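In: missing the sequence, but the structure's below:
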């Protein structure tokens, strides 16, 4: 294996450095909100499947320019962005889904999710048992460890927040990598080796797979694939070897850095907030949350996976 070294990236940032930077936020003006609603009407008239919603079907002549700028920064820059003020309050759930897909058409290509190949996943507490072999992280209200989704970009549109909790937090996996290399290159080296992960599709061998946490692409850029919850649950696989002491130490060191206040950037997503994260260079998590008793007020986000 090549020497483990720190890497340069525009996505190497710390939360304390970027928290007050307005460059990653795009608050929509009233004119831009009206543009979204007009595009929604056009898309509804076109009556095409969600996976066929394109920029032509959902025309955003001025906002689209800003969204493409954000997309470039998500891919080649700091790796994340937040669109604020998407007009969801007066829309039906079906209309919100169409708006999320239409806006995301300016960011990347829609990727089907899960065994059902769903274009959009509804992130809400379904009362699922977090310890179950088929429960996914979006189906319960518990805390989530810092992780990356399996596509280039994940988009999350908030329709309703929880009564309390559910705070979104992100870290630059590049900054964390570089800090770990500087402090413990021996542990960083372990993270370049294959690790077992759990797809949580059941108890069969196909639910488990191997990949490194860190990898350097042919373009010289660092890519991170991490998820402590899914690494630990992979231990249920009969053929998966137990985590040895060195790997446990590597995960503990990585988790400490991911939760270090200097690295963290937190966001309290409000209705109409659309969070965009580059899974190659950003890890994200969520605190546990408590919901409203009324079903119509409970936390509800829409998740889209995008390839660039």
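Out: Good, I have the coordinates. Predicted, not measured: the structure shown is a model, and the values here were computed from it. Residues are numbered from 1 along each chain as shown.

In: From now on I want contacts and neighbour counts done on CA atoms only, so please keep to that.
Out: Fine.

In: Helices of the chain, residue ranges please.
Out: 15-18, 30-46, 63-76, 93-104, 173-183, 185-190, 228-233, 245-258 (DSSP state H).

In: Nearest to residue 270 among these would be which one?
Out: Closest approach to residue 270 among these is made by helix 93-104 (14.4 Å; C-alpha to C-alpha).

In: Tell me how far the closest one lies from the chain's centre.
Out: 18 Å (C-alpha atoms, centre = their mean, to the nearest Å).

In: can you check stretch 233-241 too?
Out: That offset, for stretch 233-241, works out to 25 Å (C-alpha atoms, centre = their mean).

In: what's the first-to-last distance across that stretch?
Out: 12 Å (C-alpha to C-alpha, to the nearest Å).

In: can you pull the buried residues of it?
Out: With burial defined by 16 or more other C-alpha atoms under 10 Å, the residues of stretch 233-241 counted as buried are 233-235, 237, 240.

In: Closest to residue 123 out of those?
Out: The closest of the buried residues of stretch 233-241, once distances to residue 123 are taken by C-alpha to C-alpha, is residue 233, at 20.8 Å.

In: check contacts around the closest one.
Out: Going by C-alpha atoms under 8 Å, 6 or more residues apart in numbering, residue 233 touches 133, 197-198.

In: how about the nearest residue to residue 286, chain neighbours excluded?
Out: Distances taken as C-alpha to C-alpha, 6 or more residues apart in numbering place residue 168 nearest to residue 286, at 4.7 Å, with adjacent residues excluded.

In: How many residues are close by that neighbour?
Out: Look at residue 168: counted by other C-alpha atoms under 10 Å, it has 16 neighbours.

In: Hmm, it is touching residue 273, no?
Out: No: using C-alpha atoms under 8 Å, residue 168 is not in contact with residue 273, being 11.7 Å away.

In: Only the buried residues of stretch 1-10, if you could.
Out: Buried, per 16+ other C-alpha under 10 Å, within stretch 1-10: 6, 9.

In: Check the separation of the first and last residues in that stretch.
Out: End to end - C-alpha to C-alpha - stretch 1-10 spans 25 Å.

In: Next one for the comparison:
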């Protein structure tokens, strides 16, 4: 068991002294004169966003068992649906095909399939968040668990995206307990048990997670509607929105794209988000920021702090259960995680997939599209059965370690972000 207690989330920051904990943000916000004029929202942007993507987590939580905006946030599997999933997994295994070959046509779900297609529609055109609950995932071995996750996900989003080093699957599991000389450097939060600040994953339209095992305590998943965050900031701190939408404050993922990506975007009456803080501050055992960017200004620190703690104010917090599959629209929402205590003999373990659905995929803002096009040129073919196999590939390639900083932009196309 871990020997230290979990830090209360309001006291957490990915970079002490740089990124604000909750109290620091509140103090910075309160330091402005009471009647200070923060100006208006970015030019051409609305003063308020409306529609199903605008939600407060407290409302979603209160309606977990009821219909909300014509969709249920949580779908609890029936015994018939569970049996259908198990049969589909066995059917795929009999084909003797690689894991990369899993798709709707060879993972038949005649009864559950239409429900999953409804989830796909809701992810893109509804609330942008769904949870599938009740599958007994711990009854299956490592390969079967991956088959089941990929098979179910194929009905929700038909295109799997590369998560770096050709991975079609990523293991979210702490490797803190492994001797540092025997593993790659930790510089993504998928590999430790610290809390996470709100972020977009570097790639993907839809982020999917399945909980194979849950921690001894903590580790709750949190998701915030970025549209709700926008509405709050548009009313109280539009200056933060102008900074995040501006041309001068951009982020990359391992240098892709070279000229960076704006943090928030407005296109076709939709707001898009795609950013996290690691470009600007580094993380864990690779704490150096991307040296292409100067240190954060106080204004930028306040903007990131405002976005973080307003997101926390409106978030939906979920204690995932073993077998849960959570999907989040990565273009419109951001997600985070509470810190957790692990039992190393029975540790927290999630699988992650990045995907898009061809039926519902929208036109993307140009710089997000350019980044995704650079990252996702190849179909993923590497499906590691555990975090050790995954980390071995990291070390072999030199990607996701400090050595990536010495590679050229072309060599660093593959990327990862928690």
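Out: Great, that's in hand. These numbers were taken from a predicted model, which means no experiment stands behind them.

In: can you list the helices of the first structure in CSV and add distance to residue 163 of the first structure?
Out: What follows is the helices of the first structure, written out as CSV (distance: least, C-alpha to C-alpha, whole Å):
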stretch, distance to residue 163 of the first structure
helix 15-18, 25
helix 30-46, 26
helix 63-76, 30
helix 93-104, 19
helix 173-183, 30
helix 185-190, 39
helix 228-233, 25
helix 245-258, 26
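
In: for these, which one sits closest to residue 308 of the first structure?
Out: Across the helices of the first structure, closest to residue 308 of the first structure is helix 63-76 (C-alpha to C-alpha), at 7.9 Å.

In: And the residue nearest the centre of the first structure?
Out: In the first structure, the centroid-proximal residue (C-alpha atoms, centre = their mean) is residue 154; its distance is 4.3 Å.

In: what's the counterpart of that one in the second structure?
Out: For residue 154 of the first structure, the aligned position in the second structure is residue 207, judged by TM-score structural alignment.

In: Surely that match is in contact with residue 325?
Out: No: assessed by C-alpha under 8 Å, residue 207 of the second structure is found out of contact with residue 325, at 10.4 Å.

In: okay, stretch 112-125 of the second structure sits on what stretch of the first structure?
Out: Under TM-score structural alignment, the match for stretch 112-125 of the second structure is residues 63-76.

In: Contact partners for residue 196 of the second structure?
Out: Applying C-alpha under 8 Å, 6+ apart to residue 196 of the second structure gives the contacts 14, 189, 336-339.

In: which residue lines up with it in the first structure?
Out: Using TM-score structural alignment, residue 196 of the second structure pairs with residue 144 in the first structure.

In: Please apply the same query to residue 51 of the second structure.
Out: With TM-score structural alignment as the criterion, residue 51 of the second structure pairs with residue 9.

In: Compute the number of surrounding residues for the residue nearest to residue 120 of the first structure when sequence neighbours are not counted.
Out: Distances taken as C-alpha to C-alpha, 6+ apart put residue 304 closest to residue 120 of the first structure, at 5.3 Å, once the chain neighbours are dropped. Around residue 304 of the first structure there are 26 other residues, counting by other C-alpha under 10 Å.

In: for the match of stretch 112-125 of the second structure, which positions count as buried?
Out: Buried, per 16+ other C-alpha under 10 Å, within stretch 63-76 of the first structure: 63-64, 67-68, 70-71, 73-75.

In: which residues does the nearest residue to residue 263 of the first structure once chain neighbours are set aside contact?
Out: Using C-alpha to C-alpha, 6+ apart and skipping the chain neighbours, the partner closest in space to residue 263 of the first structure is residue 14 (4.5 Å). Listed by C-alpha under 8 Å, 6+ apart, the contact set of residue 14 of the first structure reads 171-172, 175, 262-265.

In: on that earlier part again, what distance do you get for the match of residue 196 of the second structure to residue 286 of the first structure?
Out: In terms of C-alpha to C-alpha, residue 144 of the first structure sits 5 Å off from residue 286 of the first structure.

In: now residue 4 of the first structure
Out: Distance from residue 4 of the first structure to residue 286 of the first structure, by C-alpha to C-alpha: 30 Å.

In: How about residue 34 of the first structure?
Out: Note on residue 34 of the first structure: its distance to residue 286 of the first structure, by C-alpha to C-alpha, is 31 Å.

In: which one of these two has more residues nearby?
Out: Neighbour comparison, residue 34 of the first structure and residue 286: the larger count goes to residue 286, with 21 against 14 (by other C-alpha under 10 Å).

In: Now do the same for the more buried one: its match in the second structure.
Out: In the second structure, residue 286 of the first structure lands on residue 337 (TM-score structural alignment).

In: Next up, the contacts around the equivalent of residue 233 of the second structure over in the first structure.
Out: Counting by TM-score structural alignment, residue 233 of the second structure corresponds to residue 180 in the first structure. Residues in contact with residue 180 of the first structure, defined by C-alpha under 8 Å, 6+ apart, are 187-188, 253-254, 257.

In: change it to 10 Å
Out: 5-6, 174, 186-189, 250, 253-254, 257 (C-alpha atoms under 10 Å, 6 or more residues apart in numbering).

In: Using ChimeraX, define a selection of the buried residues within those.
Out: The buried residues among those can be selected in ChimeraX (16+ other C-alpha under 10 Å) with this line:
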select :6,174,187,188,189,250,253,254,257
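
In: Now render the contacts of residue 180 of the first structure as JSON lines, adding distance to residue 43 of the first structure.
Out: JSON lines is the format used below for those (distance: C-alpha to C-alpha, whole Å):
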{"residue": "5", "distance to residue 43 of the first structure": "48"}
{"residue": "6", "distance to residue 43 of the first structure": "46"}
{"residue": "174", "distance to residue 43 of the first structure": "38"}
{"residue": "186", "distance to residue 43 of the first structure": "53"}
{"residue": "187", "distance to residue 43 of the first structure": "50"}
{"residue": "188", "distance to residue 43 of the first structure": "48"}
{"residue": "189", "distance to residue 43 of the first structure": "49"}
{"residue": "250", "distance to residue 43 of the first structure": "48"}
{"residue": "253", "distance to residue 43 of the first structure": "48"}
{"residue": "254", "distance to residue 43 of the first structure": "44"}
{"residue": "257", "distance to residue 43 of the first structure": "44"}
